[in-house]
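A.B. asks: Take a look and give me a structure for this.
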Amino acid sequence: MTVTRFAPSPSGRLHLGHAFSAALGHHRARDAGGKFRLRIEDLDPSRCKPEFVEGIYEDLAWLGLDWDEPVLVQSRRTPAYQAALDSLKARGLAYACFCTRADIAQSLTAPHGDAATSYPGTCRGLPDDPARRASTPHSWRLDSARALEFAGLPSWTEEDGRTFAAKASDIGDAILARKDAPASYHLSCVIDDAASGVTMVVRGGDLRPSTPIQRLLQALLGLPEPAYLHHALIAHEDGRRLAKRDLAPTLAAMREAGADGPALAADVLAGKLPLGFGFSDA
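C.D. replies: Model (predicted):
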C-alpha cells in the first residue's frame, strides 16, 4: 500500500509551495488507493504556534485534501526519539557535543578550519572528564565515521528512476538532538516516517541533501527504506523561492481573495500556476 505524508512546521501560514507538495502527496496516495498522513513538526517551541496548527487544518480542508487519522504531532513523541538516541549512544554511534553555535562558527573561520564542513569534530573522542560528564551537552551528534563503518555509504532511488549514491562528505557528524529539542529534523523524520508506515516520501527538491543522513539513520536503526519523490519548487516569477520568512503570499490570503481551493490544488498539480509564479529546480 502506498502511504505518503505531508509534514509542515506550524511556524507560519502555508503558501502555494506547501499546497503543491500536499496536493502531490495526496494525489499519489489516493490514486493508488493508499493513505495520506499528516504530521505536525512542532519541536521548536520558539517558532511553532498553536494558531498555525489550526491554520494548517483550515488550509488543507480548503484545498479539498483529506488525511487519514491519527495526525502525528511531534511534540508528543519525545519517548520515541529518546529511545532511538539511546540506542545509538549504546552502540557508540553518538557523542555529546559541548560546542555552541558561536564556537563552531569561529572554528570554521580559523586558518585550519574547513569552511565546507558543517562541524569540525571538536568534541568527537573527548576523554572522559567528571566535570564534563556532569554538565549538559549542547547537542548529541552522530559519529559519522563509526556509523559508516557499521552501515556503509547509503544510496537511494528516486521515483523517476535516478539513483543517488551518497559520499562521506554528504553526511558529517549531524546533530541528533539538542538540549532545547528532543530530536533533530533528521532523527525525528526517520522515526516518524517509520511509525506512520510511510512508503513514499514526497517533499521539495531542496530537501534532497537531507536524504543521505536520513538513509544512514534508517540503516542504523533498522527502519524500512521508503521511496523518494523530490519535486520541483514553486517560486516567484523572478526566481525567488517561496518562504515563510520572506512573507510569501499565503493560502489564507488567496482564500480571502476569493480563490477556489480545490481548483487551485488541481491547477498546481497540472502545472498551471497563478500569475507571478513558476517552477524552479532545487
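
A.B. asks: drop to CA atoms for contacts and neighbour counts, all remaining ones
C.D. replies: OK.

A.B. asks: now for the helix or strand residue 61 falls within, which elements pack on it?
C.D. replies: Using DSSP states H and E, residue 61 falls within helix 50-63. Counting contacts by 3 or more Cα pairs under 8 Å, 6 or more residues apart in numbering; DSSP states H and E, helix 50-63 packs against helix 16-31, helix 261-269.

A.B. asks: which one of those has the most crowded surroundings?
C.D. replies: helix 16-31 (a mean of 22; mean count of other Cα atoms under 10 Å).

A.B. asks: to compare against the first, here's another:
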Amino acid sequence: MSLSLVSIALLIFEVASLHQWHSKRQSPFFSRHENSLKHAARRDNGRRSKSAHYEKTGGVPMHPENALHSSFVTDSQSSHVAILTEPDCCHDEARMTETLHALKRAVETKKVDLVSIRTAPSEDESGDAVDFQERVTKLAKDTISLRDELKLDFSLVVNDNVEAAIASNADGVHVKEHNVDTIPSIREKLKQSKRKNDGKDKSIVVGTSCHSVGSGLASWRKFRPDYLFVGTCFLTQSHPEKVLPEHLEGPSLPGQVKRAIHGEMTAYKSG
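C.D. replies: Model prediction:
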C-alpha cells in the first residue's frame, strides 16, 4: 500500500485573548504541512518529524459560534494534525479500501484531529455521477464508523461536497476559495440536517483556503470560516501549475494573514 494515499497536515495553533469572541477558549491558527503517513506513525511523545515535505502553511481562527463542541477548541493543545486524502481516493472500490486502511494507520496514533475527504472524479470515469457520489458518501461513512470503532474524536469534513457530507453525517465541509460566498448557506444546510437527524444543533466545521492577505481577511470578515488553509508556500504535487519558486506565495504569507486577522480581533476587542 502506498504511503502517499493520504497527506498529513500539521496544524500549529496560537492562542489569542478574544474577549467577546469566546471566553476561556482558544483562537487557533493553522499551519498546514504535507507529510507522509510514515512520519505520522513515527511521531513519539508529541514530537513532530522534521524531515517532512511541507506543502502549505496557513491560519485563521475558529468561528466562535460554531465551534462550541469541536475537538479543535481545547484549553491545552498547542498543535493539531489533519489528514487529507488523495483526490483519487474514490475512483474505485480498491482505492477506497486502500485509503481507509491508510487513514486507520494514521488515526490509530491518536494524533489526528481532522480528516478531510478530498475527491475528484477521474478523467476516464466510466460510471455516472451517481456512482461517484455514492462512493464518496460511503468512504465518509466508513471513516465515521472507523472513528466510532476506535473511540476517537477527530472531525470529518468532505471537500466541496455538501450532499455527501449530509448523507454521511460528516461534521462539515471544506469549501473551495472561489466558492467562499457559499459558506453561510452551507453552514445552514448542515445545521438543518443535523437538527433533523437527532434534534440537536451540533457543532459544524466549515473551512476554506486563501492565497493572499486580502482574500484571507475578506473570508474572515464576511464568513468567519472555522479554519483557513493558506498557501501555496512550497513546491508541491497538489499544485502542479506552480513549477518555480516565484510562482509560490511563499512561507511568509501565513504569518502575514495571521497578524492581519489578530489585528482586527484586537481592534474589535478594544472597540
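
A.B. asks: TM-score of the superposition?
C.D. replies: The pair, once superposed, lands on a TM-score of 0.30 when counted by TM-score structural alignment, normalised by the length of the second structure; 151 aligned residues with a Cα RMSD of 6.5 Å.

A.B. asks: after the helix holding residue 61 of the first structure comes which helix or strand?
C.D. replies: In N-to-C order, the element after helix 50-63 of the first structure by DSSP H and E is strand 72-73.

A.B. asks: Make JSON lines from the helices and strands packed on helix 50-63 of the first structure and add distance to residue 150 of the first structure to it.
C.D. replies: Putting those into JSON lines (distance: least, Cα to Cα, whole Å) gives the following:
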{"stretch": "helix 16-31", "distance to residue 150 of the first structure": "33"}
{"stretch": "helix 261-269", "distance to residue 150 of the first structure": "41"}
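
A.B. asks: just so I know, which of those lies nearest residue 163 of the first structure?
C.D. replies: Between residue 163 of the first structure and these, the tightest spacing by Cα to Cα is seen for helix 16-31, at 20.5 Å.

A.B. asks: now the angle from the closest one to helix 50-63?
C.D. replies: On the basis of axes from the mean of the first three to the mean of the last three Cα atoms, to 10 degrees, helix 16-31 of the first structure is oriented at 60 degrees to helix 50-63.

A.B. asks: Which other helices and strands does helix 16-31 of the first structure contact?
C.D. replies: So helix 16-31 of the first structure, by 3+ Cα pairs under 8 Å, 6+ apart, packs with strand 3-6, strand 35-40, helix 50-63, strand 200-204, strand 233-236, helix 261-269.

A.B. asks: buried sites along the third one?
C.D. replies: If you call a residue buried by 16 or more other Cα atoms under 10 Å, then helix 50-63 of the first structure has these buried ones: 52-53, 55-56, 59-60, 62-63.

A.B. asks: roughly how far apart are residue 148 of the second structure and residue 40 of the second structure?
C.D. replies: Going from residue 148 of the second structure to residue 40 of the second structure by Cα to Cα, to the nearest Å gives 21 Å.

A.B. asks: Residue 173 of the second structure too?
C.D. replies: Taking Cα to Cα, one finds residue 173 of the second structure at 24 Å from residue 40 of the second structure.

A.B. asks: ok, these two, which is more surrounded?
C.D. replies: Taking other Cα atoms under 10 Å, residue 173 of the second structure and residue 40 do not tie; residue 173 has more neighbours (28 against 25).

A.B. asks: what secondary structure does the more buried one sit in?
C.D. replies: strand (DSSP: H, G, I helix; E, B strand; the rest coil).

A.B. asks: And the strands in the stretch 151-271 of the second structure?
C.D. replies: 155-159, 172-174, 205-210, 228-230 (DSSP state E, counting those that start in this stretch).

A.B. asks: would you list those strands in CSV and tack on distance to residue 261 of the second structure?
C.D. replies: Converted to CSV, the strands of the stretch 151-271 of the second structure look like this (distance: least, Cα to Cα, whole Å):
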stretch, distance to residue 261 of the second structure
strand 155-159, 24
strand 172-174, 20
strand 205-210, 13
strand 228-230, 11
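
A.B. asks: Mind giving me the packing neighbours of the helix or strand hosting residue 98 of the second structure?
C.D. replies: Element membership for residue 98 of the second structure (DSSP H and E) is helix 93-107. Contacts defined by 3+ Cα pairs under 8 Å, 6+ apart place helix 93-107 of the second structure against strand 6-12, helix 37-42, strand 79-85, helix 129-150.

A.B. asks: can you count the residues close to residue 189 of the first structure?
C.D. replies: 20.

A.B. asks: does it count as helix, strand or coil?
C.D. replies: Relying on three-state DSSP, one would call residue 189 of the first structure helix.

A.B. asks: what's the nearest residue to it if we skip its chain neighbours?
C.D. replies: residue 214 (7.8 Å; Cα to Cα, 6 or more residues apart in numbering).

A.B. asks: was I right about that neighbour contacting residue 185?
C.D. replies: No. Here residue 214 of the first structure does not reach residue 185: they are 9.4 Å apart, not a contact under Cα atoms under 8 Å.

A.B. asks: So these two - more neighbours on which side?
C.D. replies: residue 214 (21 against 15).

A.B. asks: OK, contacts around the more buried one?
C.D. replies: Residue 214 of the first structure makes contact with 186-187, 189-190, according to Cα atoms under 8 Å, 6 or more residues apart in numbering.

A.B. asks: Please, which helix or strand holds it?
C.D. replies: Assigned by DSSP H and E, residue 214 of the first structure falls in helix 211-221.

A.B. asks: for residue 132 of the first structure, same thing?
C.D. replies: Element membership of residue 132 of the first structure [criterion: DSSP H and E] is helix 130-134.

A.B. asks: Could you point out the helix or strand that follows that helix?
C.D. replies: strand 139-142.

A.B. asks: Return the distance of the spatially closest residue to residue 138 of the second structure that is not a sequence neighbour relative to residue 116 of the second structure.
C.D. replies: Excluding its sequence neighbours, the residue lying closest to residue 138 of the second structure (Cα to Cα, 6+ apart) is residue 168, at 7.3 Å. Distance of residue 168 of the second structure to residue 116 of the second structure, given as Cα to Cα: 13 Å.
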